[in-house]
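Peer 1: Here is my input, please return the structure:
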Amino acid sequence: MLGVDLHLDIGAGSRALEAALREAVTSGRLPAGTKLPGTRTLAGDLGVARGTVVEAYAQLVAEGRLVSATGSGTWVADTRHPPRRPEPPARPVFDLRPGRPDLGLFPRALWAASVKRTLAAASRESLDYSDPAGLKVLREAVATYLSRARGVRADAGAVVVTSGFTHGLALLSRALHSAGVRTIGTEDPGLAHHRAVIRAAGPATTPLAVDSEGAAVPSGAGAVLLTPAHQHPRGVVLSPGRRAAFLGWAREHGGIVIEDDYDGEFRYDKNPVGALQAGDPDHVVFAGSTSKSLAPGLRLGWLVVPDRLRVPVLDAVAATGATVGAPAQLAIADLLDRGDYDRHVRRARQVYRKRRAELAARLAPLDGIPAGLHALLPLASRQEEKRVLDAGLAAGLQLQGITTAGYWHSADRPEAGLIIGYATPPQSAWRPALDALAEVLAGAAIKPW
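Peer 2: Have a look, this model is predicted:
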């Protein structure tokens, strides 16, 4: 008969097992509700007589530390004090910070079915140590999807599977540094965390000013990080002229453009702008993930890498030992191949389109195009940003400011605003969250940049 493993340090003497069990329970090493092995199983594991185990269990049951029922076994009792009188219910807290989708939209049934289906059919080899670039079945599915849905020029050999965009950026920064790149240009404003990831891998960062046409072309950088389809956080699209200028810069200087397509599937007024990578696959790395389309907790993304960077990137994967688990790779490949991923994105797009329109109707002027999972509301000053954040906190709103979150390369920049993550709340909380936000912003000093 088999049971759970249980480690006990048993000394000499007839009461040794009883004392060891008592210590494990009182110290919390065996928490309340833990099912203990049967007496016969534990006796065999410890090399003691079954009667010794029966006596030890009986004593601890008598002390109230264990609970035993015929046919159900023995488990650790809950000896905690009864809870105090319930507190009055707290005011609802609404999370409107950017960076996450509505996790309630995650297609759990589709995902569970995909995991079950693919694991049942998986070969032994697919569960072994695999190609650091990722399972071929997923790389093929990603290449097909990106070619069709985002206009990327790719085949399976160019795809590297990552555990999300940040992981991909760390790999690229390390690979670029090993190839001699000492400075990477990043958008200003842009995520401070991305700058930190780049610097941790070796290269320095330099700001690329962002205006209504997107980021400015760099000088003195060997690579750049862009969000061309929907700049984060301003929400503008990289203009055709700037797209051509960046590609021209990359060709002339041998530079690399890292294209972060973090929410490129979500455009609400027209079809999403195509990938910059299609203009020059030899100089652009296309990077995407499932963090905005499905859920960040999946920890799954991809890079489409030019030939000259493939070996350095795979060397970085090998050096860090960071790869994505086979079950997740098999499941997402299945969703892509069956069209379930596309159908989910379409459903989510309808939800977010409606929320974005409702947000725009209540708050004006929002910066940027109707796209993505966030919108920027410009404010008159840093002081006004802090006042609104404090008022929001008092009203039960979790908000994010552009200056307080470190989006500017320089702390002296005067432009301020809220980055509103309208996709974050669950569907049932969206309208109350919007009402609370509108109330907090009533009379706020709004100033377009």
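Peer 1: rest of the way, CA atoms for contacts and neighbours
Peer 2: Fine.
Peer 1: mind listing the helices for the chain?
Peer 2: 16-26, 39-46, 50-62, 108-121, 136-149, 165-178, 192-201, 240-253, 307-320, 326-338, 340-362, 382-394, 427-441 (DSSP state H).
Peer 1: buried set for the first one?
Peer 2: Just to be clear, that refers to helix 16-26. Neighbour counts over helix 16-26 (16 or more other CA atoms under 10 Å) mark 16-22, 25 as buried.
Peer 1: and the angle from it to helix 50-62?
Peer 2: Angle between the axes of helix 16-26 and helix 50-62 is 40 degrees (criterion: axes from the mean of the first three to the mean of the last three CA atoms, to 10 degrees).
Peer 1: Let's compare: structure for the following, please.
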Amino acid sequence: MQALREAVDSGRLAPGTRLPPYRSLARDLGVARNTVADAYAELVAEGRLSARQGSGTRVADRAAPLPTGRNAPVRPAAPRPVVHDLMPSSPDASAFPRSDWLASARRAVSAAPNDAFGVGDPRGRPELRTALAEYLARARGVRTEPDRIVVCAGFAHALRLLGGILDGPVAVEAYGLAFHRGLLTEAGHRTVPLTVDEAGARTAELAATGARAALLTPAHQFPTGGPLHAERRALAVDWARAHGGLLLEDDYDGEFRYDRRPIGAVQGLDPDRVVYLGSTSKSLSPALRLGWMVLPGELVDPVLAAKGTRELTSGVVDQLTLADFLSHGAYDRHLRRMRRHYRRRRDLVVRTLADRAPDIRVSGIAAGLHAVLELPEHTEPLALGTARRLGLALAGLHSYRHPDSTTPPRDGLVIGYGTPPDHAFPAALDALCQALTALPRS
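Peer 2: I've put the predicted structure just below:
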């Protein structure tokens, strides 16, 4: 309640702002409905909120920021805080399967051998590696054995470890996360961009890069959204075989495909030339800090040497819990629910934009948790500026472009439809449409 009171008093919640129904807010916060209802009632009694039948609970018109006195210190105007989060980063945190996860944790801890609570094995718990080998073979077409899997703290951790054992330049997609390129640069590797189009990265360019490894997002190119065409997958594997190269396959959201069954992993084409990288960051939660590397046999020992003699990054209890979650089918059930959930959100994005911003083309929507809104040339900065003024967080395509790319930059917005809880999603879409309708027509 104190946070709500401060938000009203400071003006972060403007007069007239409609608050979510207390049932929705209670569900998102994981508290009892009565707790939120009592807080609303007290703030209504204080005059900070108003509640009317049929119009919900709103910030009262008289509730304005506290006035500043003549002697108050002068502060520069702060940018409007984020009110609507459409950054392409996280899943819907409110959808974390708390009950099923807790049930798995209880079973896993009860069944765990005593040695599970000793010094951790840098490979990861055998229970988890065994469960992952079975699941990845069945769901993603990955060919491996538990001994070729190394558990890590997520994709960034895996890339740091691999960066320490790779040689020479690394080819990357011309559109991708600057953070990932930075990790490779910190490890001493020059990154060379591969052109990206509607069929994914142009892997025919690999031979001319001089690279010894290539980082790709084959199932769902990030951020432009398309899958890597079958012919380009084959070309990438052929390059790796002919040049002694290595493909790093970032399968960050491969489970979420809506138009057909998820596309199988490139790793299945050649397990000795592809490192498969996955995590729970999109499927469950980035807070778990759990990921995995499926390695060619010859890389297992070098990766373990880079990781160290003890497990210092991924908690054993979470590893055991995930192993149980996988083996009891809870992970599959959760993914089925979330595919329906995110597909509904994606469909709402498409319908809303078709109705309110019909000039904007939406792409990259066959899979994943984000979409690309293609903008008229040179309008991306205007769209981002308008979004900031509306308290809307999203990303522009320019921020993902490799600085050495020779292809002309594209104007667009990358919006994540996974992050907001259900009650906040319609308002976020409304703010997005406001930002788009402010753009000049092409």
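Peer 1: one step back: how about the buried residues of helix 16-26 of structure 1 in a markdown table, adding distance to residue 357 of structure 1?
Peer 2: Shown next, in a markdown table, are these (distance: CA to CA, whole Å):
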| residue | distance to residue 357 of structure 1 |
| --- | --- |
| 16 | 69 |
| 17 | 67 |
| 18 | 66 |
| 19 | 66 |
| 20 | 63 |
| 21 | 61 |
| 22 | 61 |
| 25 | 56 |
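Peer 1: of all these, which comes closest to residue 132 of structure 1?
Peer 2: Distance to residue 132 of structure 1 across the buried residues of helix 16-26 of structure 1 (CA to CA) is lowest for residue 25, with 43.8 Å.
Peer 1: Might one say that the closest one is in contact with residue 76?
Peer 2: Yes - assessed by CA atoms under 8 Å, residue 25 of structure 1 is found in contact with residue 76 at 7.1 Å.
Peer 1: Let's check: the centremost residue of structure 1 is which one?
Peer 2: Nearest to the geometric centre of structure 1 sits residue 296, at 2.7 Å (CA atoms, centre = their mean).
Peer 1: Assign residue 24 of structure 2 to helix, strand or coil.
Peer 2: helix (DSSP: H, G, I helix; E, B strand; the rest coil).
Peer 1: Could you pull up the contacting residues of it?
Peer 2: residue 423 (CA atoms under 8 Å, 6 or more residues apart in numbering).
Peer 1: still on that earlier bit, looking at the helices of structure 1, which is closest to residue 127 of structure 1?
Peer 2: Nearest to residue 127 of structure 1, of all the helices of structure 1, is helix 326-338, at 6.1 Å by CA to CA.
Peer 1: Onto which residues of structure 2 does that closest one map?
Peer 2: Mapped onto structure 2 using TM-score structural alignment, helix 326-338 of structure 1 covers residues 316-328.
Peer 1: Quick check: buried residues in the matching stretch?
Peer 2: Across stretch 316-328 of structure 2, burial judged by 16+ other CA under 10 Å covers 316-327.
Peer 1: Map residue 144 of structure 2 across to structure 1 for me.
Peer 2: So residue 144 of structure 2 corresponds to residue 154, using TM-score structural alignment.
Peer 1: Same check on residue 292 of structure 2?
Peer 2: Superposed on structure 1 with TM-score structural alignment, residue 292 of structure 2 falls opposite residue 302.
Peer 1: Contact partners for that match?
Peer 2: For residue 302 of structure 1, the contact set (CA under 8 Å, 6+ apart) comprises 142, 159-165, 168, 287-289.
Peer 1: Of those, which belong to strands?
Peer 2: 159-162, 287-289 (DSSP state E).
Peer 1: Quick check on the residues you listed: which are buried?
Peer 2: 159-162, 287-289.
Peer 1: What sits closest to residue 287 of structure 1 if chain neighbours are left out?
Peer 2: In space, and not counting its chain neighbours, residue 287 of structure 1 is closest to residue 303: 4.6 Å by CA to CA, 6 or more residues apart in numbering.
Peer 1: again with residue 308 of structure 1
Peer 2: residue 282 (8.0 Å).
Peer 1: hang on, isn't the one you found packed against residue 306?
Peer 2: Yes - assessed by CA under 8 Å, residue 282 of structure 1 is found in contact with residue 306 at 5.0 Å.
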